[in-house]
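> sharing a model prediction with you, sequence too.
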Amino acid sequence: MASKVLNKVMGIIGLNDEDFDEYEDEVMEEKAIARENSYDYDEKLNDKNSSNSNNKVVNIHTASSVKVVIVKPKDYDEATQICDDLKNRKIVVVNVTDLEPKTAQRLLDFMGGASYVLNGELLEIDKGVYLLSPSNVDISRDLKNDLASKSIFNWSK
């Protein structure tokens, strides 16, 4: 008798057993579809991982992709191109000997700021010749110590 009363109350609220069973079936079907999709994904992922773990592939282009750009700017407008090369992880050698001293100083300030922001280094190689190196390039200690005494900007990492 209690079950009849419960069924009537559930029928009034709209939770008939028949409707409830259909809802459960829909949820179960959705879960089954989701499981199938995740199984396919997991299976593909495991296949890729197992094939990669068997092959000892090393990318040889990572170390050899460093490029050196030598620039002798004619005016301050070339500063953005120099810094774009640095941003693209290229080593840049800049010769400012033909520039007016004020223009050369502005250019060095700009390059020094860009070098600092990109975690690179700006070193003076010779009077009026500077080396900009990106963060992925390590300069040997011997060269760094020789140039440190001459360097205008000496940022240590």
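Received the coordinates, thanks. Numbers count the residues shown, from 1 in each chain.
> make it CA atoms for all contacts and neighbour counts henceforth
Noted.
> what sits up against stretch 36-53?
The contact list for stretch 36-53 (Cα atoms under 8 Å, 6 or more residues apart in numbering) is empty.
> from the chain's centre, how far out does it sit?
Stretch 36-53 sits 25 Å away from the centroid of its parent chain (Cα atoms, centre = their mean, to the nearest Å).
> can you give me the buried ones in that stretch?
Judged by neighbour count (16 or more other Cα atoms under 10 Å), stretch 36-53 contains no buried residues.
> ok, Glu29 to Asp21 distance?
12 Å (Cα to Cα, to the nearest Å).
> ugh, typo on my part, it should be Ser135
Distance, Ser135 to Asp21, by Cα to Cα: 63 Å.
> okay, these two: which has more neighbours?
The neighbour count for Ser135 versus Asp21, taken as other Cα atoms under 10 Å, is higher for Ser135 (18 against 12).
> and the closest residue in space to that one that isn't next to it in sequence, how many neighbours?
Spatially, and ignoring its direct neighbours in sequence, Ser135 is nearest to Gly120 (4.6 Å; Cα to Cα, 6 or more residues apart in numbering). If you count neighbours by other Cα under 10 Å, Gly120 ends up with 24.
> second structure for comparison follows:
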Amino acid sequence: MGSVRKASAWLGLVEDNDERYYDDEYAEGDRAGDSWVTDPRVRVVSETAQEEGRRIATVSPDGFRDARSIGELFRDGVPVIMNLTSMEPADAKRVVDFAAGLTFGLRGSIERVATRVFLLTPADTQIVNGEPGPHTQDGFFNQS
């Protein structure tokens, strides 16, 4: 099964008949009630920002098992900054492959921000480039 198909199956976009990819740790019945306990490596801003739709999550996974928290946040429409600097290179590559399939499946985008740091943005999020525009002769800093 290809990585895009795996990500699509994990997101519930297609049926997955291959049970070997599911981990017992993440079984549906493992959660106590409906409350979701946030991983300490995942930080999401305050409730006020959530109400206004201005949430961004930062995730610093230790291994590939933490990819689930990235997928859940992204599926909920939250932009995610993945910091993979503390991971082994092989696991970091697997997480990037997963994130690429995730963004492709949900029509989002993935952008490298720094070495081993990536920004995942949902389809309805616009990225604004902070680079200055071209300088004009009559600009504010023209001192002649």
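Perfect, thanks for sending it. All values derive from a computational prediction rather than experimental measurement.
> please state their TM-score.
Remark: TM-score between the superposed chains equals 0.53 [TM-score structural alignment, normalised by the length of structure 2]; 83 aligned residues with a Cα RMSD of 2.1 Å.
> what about the strands in structure 1?
Counting by DSSP state E, structure 1 has strands at residues 68-71, 91-95, 121-126, 129-133.
> adding distance to Asp85 of structure 1, write the ones you listed out as CSV.
Output for the strands of structure 1, formatted as CSV (distance: least, Cα to Cα, whole Å):
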stretch, distance to Asp85 of structure 1
strand 68-71, 8
strand 91-95, 7
strand 121-126, 14
strand 129-133, 10
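> format these as CSV; extra columns: distance to Ala79 of structure 1 and mean neighbour count.
Listed next are those as CSV, based on distance: least, Cα to Cα, whole Å; neighbours: other Cα atoms under 10 Å:
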stretch, distance to Ala79 of structure 1, mean neighbour count
strand 68-71, 10, 15
strand 91-95, 10, 22
strand 121-126, 14, 21
strand 129-133, 12, 22
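> where do the helices sit along structure 1?
Assigned helices in structure 1, in chain order: 2-13, 17-54, 61-64, 79-87, 101-117, 141-148 (criterion: DSSP state H).
> among the ones you listed, which comes closest to Ile70 of structure 1?
If you check each of the helices of structure 1 against Ile70 of structure 1 by Cα to Cα, helix 79-87 wins as the nearest, at 9.4 Å.
> residues touching Asp97 of structure 2, list them.
Ser3.
> what lines up with it in structure 1?
When structure 1 is aligned by TM-score structural alignment, Asp97 of structure 2 is paired with Asp109.
> how far away is that match from Leu6 of structure 1?
Look at Asp109 of structure 1 and Leu6 of structure 1: by Cα to Cα, they are 83 Å apart.
> which one in structure 2 is aligned with Pro52 of structure 1?
I think there's a mix-up here, since residue 52 of structure 1 is Asn and not Pro. In structure 2, nothing lines up with Asn52 of structure 1, judged by TM-score structural alignment.
> how about the nearest residue to Thr58 of structure 2, chain neighbours excluded?
Leaving aside its sequence neighbours, Thr58 of structure 2 sits nearest to Ile81 (Cα to Cα, 6+ apart; 4.6 Å).
> my read: the one you found touches Ala57, true?
Yes. Applying Cα atoms under 8 Å, one finds Ile81 of structure 2 in contact with Ala57, separated by 6.1 Å.
> re the thing from before, nearest to Lys144 of structure 1, of the strands of structure 1?
That would be strand 121-126 among those, by Cα to Cα, at 8.0 Å.
> ok, average deviation of that closest one from structure 2?
In the superposition with structure 2, the average deviation recorded for strand 121-126 of structure 1 is 0.4 Å (mean Cα distance after the TM-score superposition for structure 1).
> Provide the aligned range in structure 2 for that strand.
Under TM-score structural alignment, strand 121-126 of structure 1 corresponds to residues 109-114 of structure 2.
> just the residues contacting the matching stretch, thanks.
Residues from elsewhere that reach stretch 109-114 of structure 2 (Cα under 8 Å, 6+ apart): Ala99, Ala100, Thr103, Phe118, Leu119, Leu120, Thr121, Pro122, Ala123.
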